[in-house]
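A.B. asks: Here you go, sequence then predicted model.
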Amino acid sequence: MVSESRERKVQRAFISLLKIGLWNSVIDTFDIFILSSSEWLVLYQVAIAQTVEGLVFDAITKLPGQYQPPKMLALKWAVRIDAIERENLKKEKIIAEIAGLLKAHHIDVTLLKGSSLAVHYAKPLLRLSGDVDFYFENSDAFKKANQLIKQKGIKIKYGALNSTYYSWKGCEIEHHSKLIDIVNPFQKRYLKKMERQEADRKTPVILDGMKINSPSVLMTHIQVNAHILKHFLGFGIGLRQFCDVARLYFNTSQSLDCDQLKFAYKKLGIYNWMELTHSFLVHQLGLNPEFLPYQIQQCEDNQWLMNDVLNAGNFGFYSGQFSSAPQTHQERKHTMTWGLFPRFLKAQRYAHSEALWFPFSRIWSTLLRRRKI
């Protein structure tokens, strides 16, 4: 294992670089970037695990030469960033292509997360994107979209929460019939009502010349934060998702109905979780409090959340990233599964109803998927 003092040293440098890349801020001290070759390698691996290597690399380019990583690692990093930018451009074309196909068949589609959030970054192409997520407002549009893809000779598989997924030119695409990842079934009617009220306020995004709708600003705020909570309740969440929220807030919070948003969080039973999230964004990621949609009422202890995020990596796929000993698949599965319990107990305090219903939603989702397969 990496020694504790060395781990803290790498973490401090990593978080500092992340903040610089996230906010394009001025570097006021360079001492923390005096790292050995092996420490730079660990930092590189952590950035990849958290899927924020683009932001961190952008910050590194602002360091004087003597504080930058070894040339071979810097070159390897630069090649990776070039690949990320190319992949993002490819995905934009794919999104535009599929959205155009759906529109040609009069199927309304909404783009979630991914490229619709990347636009809030100073350099959108540096954000590592995952799957492409499309949302369909009703079951008829959802079924028609799936059938249209099948007619193209593409195999569709069933995923969690009544979603489907497939590969389009090497890019994984997901179709969703649910906009907000709130698992409490008693909130379904309220969520649909709110969705209808916000239907005329969707935000257009231009990708590869194609105008595609993303949810309204209000619904986007709720959607991305509920999505983070869902993954936290599962195998964990990475820093990129919190960076997405920070940049979203920076660009849109001033245009929100803050009272309406606060009411929605209280109604959905996740207000305390949002207090923790807002405290985390300010104290861990450097978001200026004036860009919060509303001011924090209670400053929550958030260091434990940072520790959990750093340990879990992106959706829990990189747990134990500071360990030098590789784990087998079974060891990783065992570690991740047992890691759920302390996280679940923590969540009881911040989002009691979601923590309560989460296990049942997973079981129900698995049963539905098996029936459809």
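C.D. replies: On my side now, so go ahead. Residues are numbered from 1 along each chain as shown.
A.B. asks: Could you use CA atoms for every contact and neighbour count after this?
C.D. replies: Will do.
A.B. asks: Does the host helix or strand of A264 pack against any helices or strands, and if so which?
C.D. replies: Remark: A264 resides in helix 258-268, with elements defined by DSSP states H and E. Applying 3 or more C-alpha pairs under 8 Å, 6 or more residues apart in numbering; DSSP states H and E, one finds that helix 258-268 makes contact with helix 217-233, helix 271-283.
A.B. asks: how far off helix 217-233 does the last one point, in degrees?
C.D. replies: This means helix 271-283. 90 degrees (axes from the mean of the first three to the mean of the last three C-alpha atoms, to 10 degrees).
A.B. asks: And the contacts of helix 271-283?
C.D. replies: 225, 242, 246, 262, 265, 287-289, 292, 296-303, 305-306, 349-351 (C-alpha atoms under 8 Å, 6 or more residues apart in numbering).
A.B. asks: Out of the residues you listed, name the ones that lie in helices.
C.D. replies: 225, 242, 246, 262, 265, 303, 305-306, 349-350 (DSSP state H).
A.B. asks: Redo the residues you listed as TSV? Include neighbour count and distance to W357.
C.D. replies: Shown next, in TSV, are the ones in helices among the contacts of helix 271-283 (neighbours: other C-alpha atoms under 10 Å; distance: C-alpha to C-alpha, whole Å):
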residue	neighbour count	distance to W357
N225	22	17
F242	20	23
A246	26	28
K262	16	22
Y265	18	17
Q303	13	26
L305	18	21
M306	15	25
R349	13	14
Y350	19	14
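A.B. asks: Closest one of the residues you listed to L102?
C.D. replies: Nearest to L102 among the ones in helices among the contacts of helix 271-283: N225, at 27.6 Å, using C-alpha to C-alpha.
A.B. asks: of all the helices and strands packed on helix 258-268, which lies closest to Q321?
C.D. replies: Using C-alpha to C-alpha, these put helix 217-233 closest to Q321, at 17.2 Å.
A.B. asks: and here's the other structure:
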Amino acid sequence: MMYLTTYHYSLLSLLREYLQSEKSELTVARKEIKFGREGWQNLYNLSSKHGVASMVFEMLNISERASQLELEFIPENNSKVNSDNINNDTLLVKYGLIDIETNIPPADLLTKWKIDTQNSEDIYKKDVDIIKELLAFFRINDIDALIINGVGFGQMFVHPSHRHYGDVDIFLGSEYTRGNKLLGKLGMNIEVVNQNYSTFKFRGVTVRNHKCFYFHQFRHRIFTKQDKRVDKQLMKFLESGYDTVSVDDIEVKTPNPEFMLLYLTRHLVLHFLEYGIYLRHLCDINLLIERNRDSIDFAKMEKIFKKCHILKLFTSFISICKTHLGLNLDLNLKEDKDLTQRILNDMFFNKYRLIDKGKFKKMRALGRYFFRISYLFSSKWKYDHIQRGLFLRMLPYKLLF
């Protein structure tokens, strides 16, 4: 068992303050954080890996002064160098020419952080443009498309562009087949994975069309009774109505909060099994609950989670949110504290997730296969906490694919 370091706690503290500012829409004063170059680099690496770099950068409250160049050097007769006799705005400190603890990152790392944040904003704007164009196309053809997660959900954030965005998910329901044909006629290269799920590239972004909610984006897995139960329940939630949000002056249909709580939890469970979870996932659930606590029947959701065999994991996810991200939620749920600690440990210290991507790509096919199988067996405990015997049922399929 490994333990969280100062960098982990600093990251969690900054995220907690960020989410607090999102909830209150007020400026939250952060506790001063001071690191040397290595410390700032570790904090940056952690935030980037977990998809929360833009959120953390926002909470650093970097002033314009931090980017200005001030040529102030240490006098030649000053042989001792410490934080007492060096101004934090000097050239030496800003550019990491000397390694002391400062309350802002070195200039080169700060610049990289700014660029990453700008890239995040550009990705958001691109996704918004794609959504607007696709929704307009579907409306012209009398298809009532529903945006799942993505920029629609991002409107819960005061700064939607700070959130991490991936592929665009669109629910077409009974119009799934017709929607694919129309997109094909438009010139899109549609990859029909199966009768319920297809993908295509649009302006460099992967768009996924869904007929149901079997989470086909997690490929190479066996679909279980839990998938059917979750899909059936999500469909019921849709029957009770939709929400609409304004995205760049257009109205976008999105699922209701109870749908999103089940959807995000199921998505998080599958991510937990296949790849592990990231802080960005927990931030989403945290803010969803804080924004919509009066619209969610938690007693009903508890029964649904239990029926779908995900209540135990949901309880641990919520516990992490309450302890480390400041979630204010009082539910009488029986928590497995050992499981919660193990999930937290897996999130930060899983050795299979810490491998360098470049090194992994350089592996031969056989090496990557054995690496993946080793990761699978190391994750057996995750499957066991969902349903007894699930791992053994999944194993033959995983070994083949």
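C.D. replies: Perfect, I can see it now. Predicted, not measured: the structure shown is a model, and the values here were computed from it.
A.B. asks: What TM-score do the two superposed chains give?
C.D. replies: The TM-score (TM-score structural alignment, normalised by the length of structure 1) is 0.82; 349 aligned residues with a C-alpha RMSD of 3.2 Å.
A.B. asks: Of all the helices and strands packed on helix 258-268 of structure 1, which one is nearest T337 of structure 1?
C.D. replies: It's helix 217-233; of these, that one is closest to T337 of structure 1 (C-alpha to C-alpha) at 11.3 Å.
A.B. asks: so that closest one aligns onto which residues of structure 2?
C.D. replies: Using TM-score structural alignment, helix 217-233 of structure 1 corresponds to residues 257-273 of structure 2.
A.B. asks: before we move on, the earlier item: could you give the residue range in structure 2 aligned to the helix holding A264 of structure 1?
C.D. replies: So helix 258-268 of structure 1 sits over residues 298-308 in structure 2, by TM-score structural alignment.
A.B. asks: same thing with stretch 119-128 of structure 1?
C.D. replies: Against structure 2, stretch 119-128 of structure 1 falls on residues 155-164 (TM-score structural alignment).
A.B. asks: Now tell me what touches that stretch from outside.
C.D. replies: For stretch 155-164 of structure 2, the external contacting residues (C-alpha under 8 Å, 6+ apart) are 22, 25, 51-52, 54-55, 117, 120-121, 123-125, 151, 154, 245-247, 280, 287-288, 291.
A.B. asks: Quick check: the aligned residue for F242 of structure 1 in structure 2?
C.D. replies: So, by TM-score structural alignment, F242 of structure 1 is matched to L282.
A.B. asks: so how far is G187 of structure 2 from that match?
C.D. replies: According to C-alpha to C-alpha, to the nearest Å, L282 of structure 2 and G187 of structure 2 sit 38 Å apart.
A.B. asks: next one: H159 of structure 2
C.D. replies: 34 Å.
A.B. asks: more crowded one of these two?
C.D. replies: Higher neighbour count among H159 of structure 2 and G187: H159, with 15 against 9, using other C-alpha atoms under 10 Å.
A.B. asks: S167 of structure 1 -> structure 2?
C.D. replies: By TM-score structural alignment, S167 of structure 1 lines up with K201.
A.B. asks: check contacts around its match.
C.D. replies: Per C-alpha under 8 Å, 6+ apart, neighbours of K201 of structure 2: 188-189, 207.
A.B. asks: Apply 10 Å and report the result again.
C.D. replies: Neighbouring residues of K201 of structure 2 by C-alpha atoms under 10 Å, 6 or more residues apart in numbering: 167-168, 188-191, 207-208.
A.B. asks: Of the residues you listed, keep whichever come out buried.
C.D. replies: 168, 190, 207-208 (16 or more other C-alpha atoms under 10 Å).
A.B. asks: and of those residues, the nearest to M235 of structure 2?
C.D. replies: Once C-alpha to C-alpha is applied, the member of the buried ones among the contacts of K201 of structure 2 that ends up nearest M235 of structure 2 is R208, at 18.0 Å.
A.B. asks: what about that closest one, distance to L282 of structure 2?
C.D. replies: 23 Å.
A.B. asks: what does F157 of structure 2 give?
C.D. replies: F157 of structure 2 is 14 Å from L282 of structure 2, by C-alpha to C-alpha.
A.B. asks: which residue packs closest to the residue most central in space within structure 1, ignoring adjacent ones?
C.D. replies: Geometric centre of structure 1, nearest residue: Q241, 2.9 Å, by C-alpha atoms, centre = their mean. Closest residue in space to Q241 of structure 1, ignoring its immediate chain neighbours: I228 at 6.8 Å, by C-alpha to C-alpha, 6 or more residues apart in numbering.
A.B. asks: For T224 of structure 2, what is the corresponding residue in structure 1?
C.D. replies: Looks like T224 of structure 2 aligns to N184 there (TM-score structural alignment).
A.B. asks: how about that match, what does it touch?
C.D. replies: By C-alpha under 10 Å, 6+ apart, the contact list for N184 of structure 1 reads 268-269, 353-358, 360-361.
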